[in-house]
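> For reference, the sequence and a predicted model appear below.
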Amino acid sequence: MGHYPELSLRDARMKSMLTRADILDPKTDVYKPPEIIGMPDLPEKNEAIPLFRDVAKVWFDRKVLGLSNGKHIQQNWNTLKTYVFPQLGALPIDQIKQRHLIAVFDPIWRIKHTTAKRTLGRVEEVFELAKLLEHIEINPASFKRQIAFGRVTIQTRHQPSLDRSRAPDLWQWILKHDVAEDVRQMLMVMLLTGKRTKEVRMVQWIDLELDQLIWTSQREHMKMRRAHRIPICKQLDVIFDNMSLLTGTSDAVFARPKNKLGVIDENCARLEFQKFYPNITEHGMRATFRTWLRKQNCYSQDLMETALSHEKDPMVNAYMRDDLLDERRPTMQNWADYVTGGAMPPRLQDQL
């Protein structure tokens, strides 16, 4: 890159980065003009105005690149297909006016408010793409919803959760429940950790530092797209030892090679938990854990929120650089001892 001290280490790093990106000629230090990346899958300005559904398809193909949850991917497209395409899909996008959108969404705005609100937001993004491509000048979906449809009063309903006092009963039920052994072990992991279903289903053996008793969930499996570490308590260590007998030759801890993603199905844990307590979800299980933490009156807000990998205030994130792993270690062990009565899960090795 050059010689020190004429070229500082910082400038050398920058020069190396620009060279790799093919922006800088390292021999002449001349910047190369950036390539203009076209959008060949969209019609040019002088061609026929595209239909709404055609622009929506391009919007969806780009949006899906940033989504990882299969359910959310389907919702993004299916809501347009169900509620918008029948009336507007075949219209040139520059002919769609605000009155058309209001007529489409008014019948469902109150009876399916959340779905209607999210779908209209997606429609607004489609029109914004068309605006950037100069097919339209004004986004017809940018209007005040309350004026168009009137005020809607929403009553927040939380997901059903299990009372913290019943967590030990659930543990005993899991131990005796008639279910596949890998699913039993997964249910125990979810109860002991308060982690989301995807984080547990998708865990790989390389995510586990069993000698250090640390589990790191990779960012692509996290809701907030941020890696999350948790300490492995004694009971959890036994469970992973059990799983090594069941799936130790696979990359995934809860491997199911015949399934689409190669792991246990997404709804498997929820359906089993609901056999113990109707309508409960993994979010409700996390609420049980969070309630227990708060009732101990000895854990800080930062520790409780970090334990559940909740998004913090941006200002807090700017200064909070520690994930409190060491402080959380006794916390997670205390919760596990409360749930299990201090006992260890049965070792599969002993049953061979």
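Received the coordinates, thanks. Numbers count the residues shown, from 1 in each chain.
> alpha carbons only for contacts and neighbour counts from here, please
Noted.
> mind checking how far the residue nearest the centre of the chain is from Glu199?
With distances taken as C-alpha atoms, centre = their mean, Lys223 lies nearest the centre of the chain, 2.7 Å away. Note on Lys223: its distance to Glu199, by C-alpha to C-alpha, to the nearest Å, is 9 Å.
> and Val58, that one's in a helix?
Yes: the assignment for Val58 by DSSP: H, G, I helix; E, B strand; the rest coil puts it in a helix.
> Count the residues that sit near it.
Here the number of neighbours of Val58 (other C-alpha atoms under 10 Å) works out to 15.
> now it: how far from Ala130?
From Val58 to Ala130 the distance is 10 Å (C-alpha to C-alpha).
> follow-up on the earlier one: so the residue nearest to the centre of the chain sits in a helix?
No: assessed with three-state DSSP, Lys223 is coil; it does not lie in a helix.
> which residues touch it?
Residues near Lys223 by C-alpha atoms under 8 Å, 6 or more residues apart in numbering: none.
> Alongside the first one, take a look at this:
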Amino acid sequence: MPRRAKELSALAVSRLKNQGFFSVGGVAGLYLQVSSTNAKSWIFRTVVGGKRKEIGLGGYPDVGLSDARDKARKIKDEISQGIDPVAEKQLKKNKLRAELAKAITFKEAANQYIAIQSHGWKNAKHASQWENTIETYANPVIGNVQIKDVDEAHILKILNPIWISKNETASRLRGRLEKVLGWAIASKYRSGDNPARWKDNLEFKLAPSSKVKTIEHHPALHYDDIGSFMAKLRLLEGFGAKALEFTILTAARSGEVRGATWSEFNLDKKLWIIPAERMKAGKEHYIPLSKRAVDILKAMPVMSDNPYVFSGTKGMLSDMTLTAVLKRMGRKDITVHGFRSTFRDWAGEKTNFPREVCEHALAHRLKDKAEAAYQRGSLFDKRIGLMNEWAKYCDIVHIKADNVININEMVAV
């Protein structure tokens, strides 16, 4: 019968100073190792799967005698149940490493998603909008939360305060949260359902956008006032004033005008072709040019080091240049984008051009697929007439309901 080691007391263990292994008793195979530096640690010698192993149980005195014996007994129980404690410990370490590798915060996930997707977005402004809404509304709530732990309660805490008062922003933000979380699921940073999804989820907990959305119209000039406005605008000098007039005459978006390059124009055919990558709808857009629009282009200088038609000091005009022209005119009550509404109201109320012609002139997407099929051909010919009529109307100053004056006549006088 093997000799049992004497069961040492805690005091006796504390007095062990010489270098070596000391059996402390209480559990067969439990030793205190004393190193040359007098550092002490617990070692449990046992047999696992027919192989002798030494299992460390921690340093002394951080792990006391009683705790060391309890650990040794637990290991013996595990071995008797067919568990390899060494392999089990390594498995837990590997699992922890894997968990730490997936430990990414929502803010980090959002930044990674934006960095990946921004290469496919049309302009830097889109990325900026993503960053701003997430930084303003989401990060204060879940920025430092692990992406795997973000749940529906978090999403509602973000959206509820702005869902009614800023519904358009909140609705876009929800979609962005859904995409970031969707990316995290696809990238194995989290599992389960997407807590920001709308269908069969948030649609039951938030009012439909169509019920709460307040449509914010851009302040626009009434079409009866366009003639007098244009007369004053034409008195101003500078590329900004010319760009604004050209924007009004073509019913284009300001960004489309500011980004226009000479290669997009065929002045002989009175045609402006905006490439798909510069259009909001992502489709190439043809704009027929009136005589006045062509005259503006012909008066613009062509610069060898700058491809833009309406150029600023650093290339393209800034997005505030056209707004600054309105401020110079004392018209803080209207916006540049509002002139598209002015054009649409005039076309709908003062002309007989079909609705689809007017919508195409604004490069609006048509919900009716049959209408949408008519992008060129006779529809384009009708748009030539529409834009020429608009240019003529912009030359008319309405003094009273029954009294109009042509701008050209005013100049002649």
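Good, I have the coordinates. None of the values given here were measured: they were computed from a predicted structure.
> re the thing from before, what's the residue nearest to the centre of structure 1 aligned with over in structure 2?
Under the alignment (TM-score structural alignment), Lys223 of structure 1 maps onto Lys280 of structure 2.
> ok, that match to Thr323 of structure 2 distance?
In terms of C-alpha to C-alpha, Lys280 of structure 2 sits 20 Å off from Thr323 of structure 2.
> Kindly report the same for Leu249 of structure 2.
16 Å.
> same check, this time on Asp151 of structure 2
42 Å.
> Looking at these two, which is more packed in?
Thr323 (20 against 14).
> Just the buried residues of stretch 110-122 of structure 2, please?
By 16 or more other C-alpha atoms under 10 Å, the buried positions in stretch 110-122 of structure 2 come out as Ala110, Tyr113, Ile114.
> Could you do stretch 236-256 of structure 1 as well?
Applying 16+ other C-alpha under 10 Å to stretch 236-256 of structure 1 flags 236-244, 246-248, 252-256 as buried.
> ok, how many other residues are close to Val123 of structure 1?
Neighbour tally, Val123 of structure 1, other C-alpha under 10 Å: 23.
> Arg176 of structure 2 too?
When neighbours are defined as other C-alpha under 10 Å, Arg176 of structure 2 has 18 of them.
> Check the one 5 residues further on too.
Each residue near Leu181 of structure 2 was counted by other C-alpha under 10 Å, and the total is 27.
> Return the mean post-superposition distance for the helix or strand containing it against structure 1.
Per DSSP states H and E, Leu181 of structure 2 falls inside helix 167-186. In the superposition with structure 1, the average deviation recorded for helix 167-186 of structure 2 is 1.6 Å (mean C-alpha distance after the TM-score superposition for structure 1).
> Please enumerate the helices of the stretch 301-413 of structure 2.
In the stretch 301-413 of structure 2, the segments counted as helices under DSSP state H, counting those that start in this stretch are 321-328, 338-350, 355-361, 369-372, 378-393, 407-412.
> got those as a markdown table, with distance to Ser191 of structure 2 columns?
Output for the helices of the stretch 301-413 of structure 2, formatted as a markdown table (distance: least, C-alpha to C-alpha, whole Å):
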| stretch | distance to Ser191 of structure 2 |
| --- | --- |
| helix 321-328 | 47 |
| helix 338-350 | 46 |
| helix 355-361 | 44 |
| helix 369-372 | 39 |
| helix 378-393 | 51 |
| helix 407-412 | 67 |
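> how far away is Ala269 of structure 1 from Leu191 of structure 1?
From Ala269 of structure 1 to Leu191 of structure 1 the distance is 11 Å (C-alpha to C-alpha).
> Pick out whichever of those two has more residues nearby.
Neighbours were counted for Ala269 of structure 1 and for Leu191 using other C-alpha under 10 Å; Leu191 has more, 22 against 19.
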